[in-house]
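Student: Structure here, sequence nowhere to be found:
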C-alpha cells in the first residue's frame, strides 16, 4: 500500500493548495496519472504539487480548474501561493506594491522587477542560489500581473545606463529584455527614462529606491540592502526621496531619447553584429 503523506492545510498557502488538489482530485475519482492526462502533465508532477515538493503555476491552476470543474478555486488561490514563495522580508513590499496607484523607481543595477522577462528574472534570482528557483521565478512573474489590470498603477522607471550594458543571462536574454522595455514604454501608464553615463555624479549615487503612492494611505519609500528590504512612511524621507527623484528625472534622457538609446544598445551589444564579432574572436 502506498505511503500517503499527511498534509496540514493550515500550515501554509502551498500546503492548503496541495491538500485541496488531492481532495478535489479524489472527489472526482481520479488518480494522479489520470488527472495528469487530463491537463497534459505527468502524474508525478501532480503528486509533487500535492505534497508541496513543487510550486504550481498559474497555467497549471487554470488547467486543473477546467479539468475538475472547480469554478476557479485554484486560479484564485494561486496568487496567494506564489506570493508566499517570495522572501519573507519582501512579502510586505509586494503586498503594498499590489495596492499602489503610482510607482516611481530608480534602478542602478538591474531592470525593475515588474519589467523583467522570465529569462532575465531567472538569471538574476539564480545568483542567490535559492532552494526553489522555479517557485521564485513564478512568484516574480505573478507580481507583474498588476500591470495587466484594467487600471494598472502609473509607473515611472529611471534606469541607470549600466542596467542596459550588464549582460544578465547572456546576449539573447538581454536582447529580449531590452525589447520588453521598448514594448512597455509605449503604454500610457508606463514611462521609462535612462540616466546616461554622461550625467556623471547624480542625486542617487547611494543606490536604488522606489516610492509608492496610494489612494488612501501615506506614500512609502522602499530601499534594499544586501539581505533585506526597508519601507518607511516618514514624511521627511518621502520628501527627500521625491526631491532626489525629480533631480534624477531632470538628469535623465527624455522618454523618446531613452527609447532610442535602448534600441541602439540592443542592436550594438546584443544584435547580429555583436554575435558575429563574438564568433570571430572565438
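Tutor: Received it, and whenever you're ready, just let me know what you need. Model, not experiment: these values are computed from the prediction.
Student: from here on, contacts and neighbour counts on C-alpha atoms
Tutor: Noted.
Student: Tell me which stretches of the chain form strands.
Tutor: Ranges of strands within the chain are 102-107, 154-160, 190-195, 209-213, 220-224, 229-232, based on DSSP state E.
Student: Output those strands in a markdown table, with distance to residue 280 appended to each entry.
Tutor: Listed next are the strands of the chain as a markdown table, based on distance: least, CA to CA, whole Å:
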| stretch | distance to residue 280 |
| --- | --- |
| strand 102-107 | 34 |
| strand 154-160 | 30 |
| strand 190-195 | 31 |
| strand 209-213 | 41 |
| strand 220-224 | 41 |
| strand 229-232 | 44 |
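Student: Tell me which of those strands sits most buried.
Tutor: strand 190-195 (a mean of 24; mean count of other CA atoms under 10 Å).
Student: roughly how far apart are residue 19 and residue 50?
Tutor: According to CA to CA, to the nearest Å, residue 19 and residue 50 sit 6 Å apart.
Student: typed the wrong thing, it's residue 16
Tutor: Applying CA to CA, the value for residue 16 to residue 50 is 9 Å.
Student: what does residue 222 give?
Tutor: 36 Å.
Student: for residue 26, same thing?
Tutor: Separation of residue 26 from residue 50 (CA to CA): 12 Å.
Student: Comparing residue 16 and residue 50, which shows the higher neighbour count?
Tutor: residue 50 (25 against 19; other CA atoms under 10 Å).
Student: Next one for the comparison:
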C-alpha cells in the first residue's frame, strides 16, 4: 500500500527480507532446526498507514480487496498492529517520509532506517531519538488498533461492494 509507512520493529529477532527461495539442505533442513523455535516470542511490528493509501485505486479492484484483507489478517495477530492515521487528523510528523525503528535488545543500540529519494540511510543514537519522538507523535494521532481494523473493514466493504 505505501512503501514509506512509518514502522517499528521490536523484540529479540531482527526482521529479514527473503529475496529468493533457498534450496533446503540435503538432510531436509534437520541440521538447521532450532529447538523451541515455535515457542519464541515473535518480533513485534507496528505500522502506521495513511487512510488515503487505503482508498487510492492502484491495481485492479480485486487486488485492492486482497490487500485490504491481508492487512486485516496480519493486523489480527497479537504481535502486529496496523494503525491508520485518519485523513481528518491533518498535518503530522510523518509527512516528511517513512522510516523504520529497530528496537534492539541489550547491549545493542536502537537503529533507524530512512528511505530518501537519494537512497537508504541507517542512523543511530541522536537521530534515532528524534525519530522515536516523531513516532510517538504519530502513534498519538493514529486510530487505536480496534478502530483502525474497523476502518480497514469499512473501506474493504466499500471496495468489495
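Tutor: Ah, there it is. Quantities reported herein were computed from a predicted structural model and do not represent experimental measurements.
Student: How about the most centrally placed residue in the second structure: what's its closest non-neighbour residue?
Tutor: For the second structure, the residue nearest the mean C-alpha position is residue 47 (3.6 Å; CA atoms, centre = their mean). In space, and not counting its chain neighbours, residue 47 of the second structure is closest to residue 7: 4.4 Å by CA to CA, 6 or more residues apart in numbering.
Student: what's the neighbour count on the one you found?
Tutor: Look at residue 7 of the second structure: counted by other CA under 10 Å, it has 21 neighbours.
Student: what do you get for residue 215 of the first structure?
Tutor: Residues near residue 215 of the first structure, counting by other CA under 10 Å: 10.
Student: Tell me how far it lies from residue 106 of the first structure.
Tutor: Residue 215 of the first structure sits 22 Å away from residue 106 of the first structure, taking CA to CA as the criterion.
Student: now residue 212 of the first structure
Tutor: With distances taken as CA to CA, residue 212 of the first structure is found 12 Å from residue 106 of the first structure.
Student: for residue 61 of the first structure, same thing?
Tutor: 34 Å.
Student: Next, count neighbours for residue 152 of the second structure.
Tutor: Residue 152 of the second structure has 22 neighbouring residues, counting by other CA under 10 Å.
Student: In the first structure, what sits opposite it in the alignment?
Tutor: Using TM-score structural alignment, the partner of residue 152 of the second structure in the first structure is residue 262.
Student: Enumerate every residue touching the closest residue to that match other than its chain neighbours.
Tutor: Distance criterion CA to CA, 6+ apart; nearest residue to residue 262 of the first structure, sequence neighbours excluded, is residue 178 at 6.6 Å. By CA atoms under 8 Å, 6 or more residues apart in numbering, the contact list for residue 178 of the first structure reads 164, 262-263, 266.
Student: how about a markdown table for those residues, with distance to residue 70 of the first structure added?
Tutor: Formatted as a markdown table, the contacts of residue 178 of the first structure follow (distance: CA to CA, whole Å):
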| residue | distance to residue 70 of the first structure |
| --- | --- |
| 164 | 44 |
| 262 | 45 |
| 263 | 45 |
| 266 | 45 |
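Student: Identify, from these, the entry nearest to residue 143 of the first structure.
Tutor: Of all those, residue 143 of the first structure sits closest to residue 164, with 22.2 Å by CA to CA.
Student: Next up, the contacts around the closest one.
Tutor: Taking CA under 8 Å, 6+ apart, one finds 178, 262, 265 in contact with residue 164 of the first structure.
Student: measure it to residue 264 of the first structure for me?
Tutor: Noted for residue 164 of the first structure: a distance of 10 Å to residue 264 of the first structure, by CA to CA.
Student: What is the neighbour count of the aligned partner of residue 65 of the second structure in the first structure?
Tutor: By TM-score structural alignment, residue 65 of the second structure lines up with residue 175 in the first structure. As a burial measure, residue 175 of the first structure scores 20 neighbours (other CA under 10 Å).
Student: so which of the strands of the first structure comes closest to residue 121 of the first structure?
Tutor: Here strand 102-107 is closest among the strands of the first structure (CA to CA), at 14.7 Å.
Student: which ones are touching the match of residue 152 of the second structure?
Tutor: By CA under 8 Å, 6+ apart, the contact set of residue 262 of the first structure is 164, 178, 182.
Student: For residue 103 of the first structure, see how far away the closest residue to the last one other than its chain neighbours is.
Tutor: For residue 182 of the first structure, ignoring the flanking residues on the chain, the nearest one in space by CA to CA, 6+ apart is residue 259 at 6.3 Å. Residue 259 of the first structure sits 20 Å away from residue 103 of the first structure, going by CA to CA.
Student: cool, residue 123 of the first structure as well?
Tutor: Taking CA to CA, one finds residue 123 of the first structure at 24 Å from residue 103 of the first structure.
Student: Same question for residue 246 of the first structure.
Tutor: Following CA to CA, the distance that separates residue 246 of the first structure from residue 103 of the first structure is 14 Å.
Student: can you check residue 161 of the first structure too?
Tutor: For residue 161 of the first structure, the distance to residue 103 of the first structure - CA to CA - is 20 Å.
Student: got it, and residue 269 of the first structure?
Tutor: When distance is defined by CA to CA, residue 269 of the first structure is 30 Å away from residue 103 of the first structure.
Student: tally of neighbours for residue 250 of the first structure?
Tutor: The number of residues packed near residue 250 of the first structure is 12, by other CA under 10 Å.
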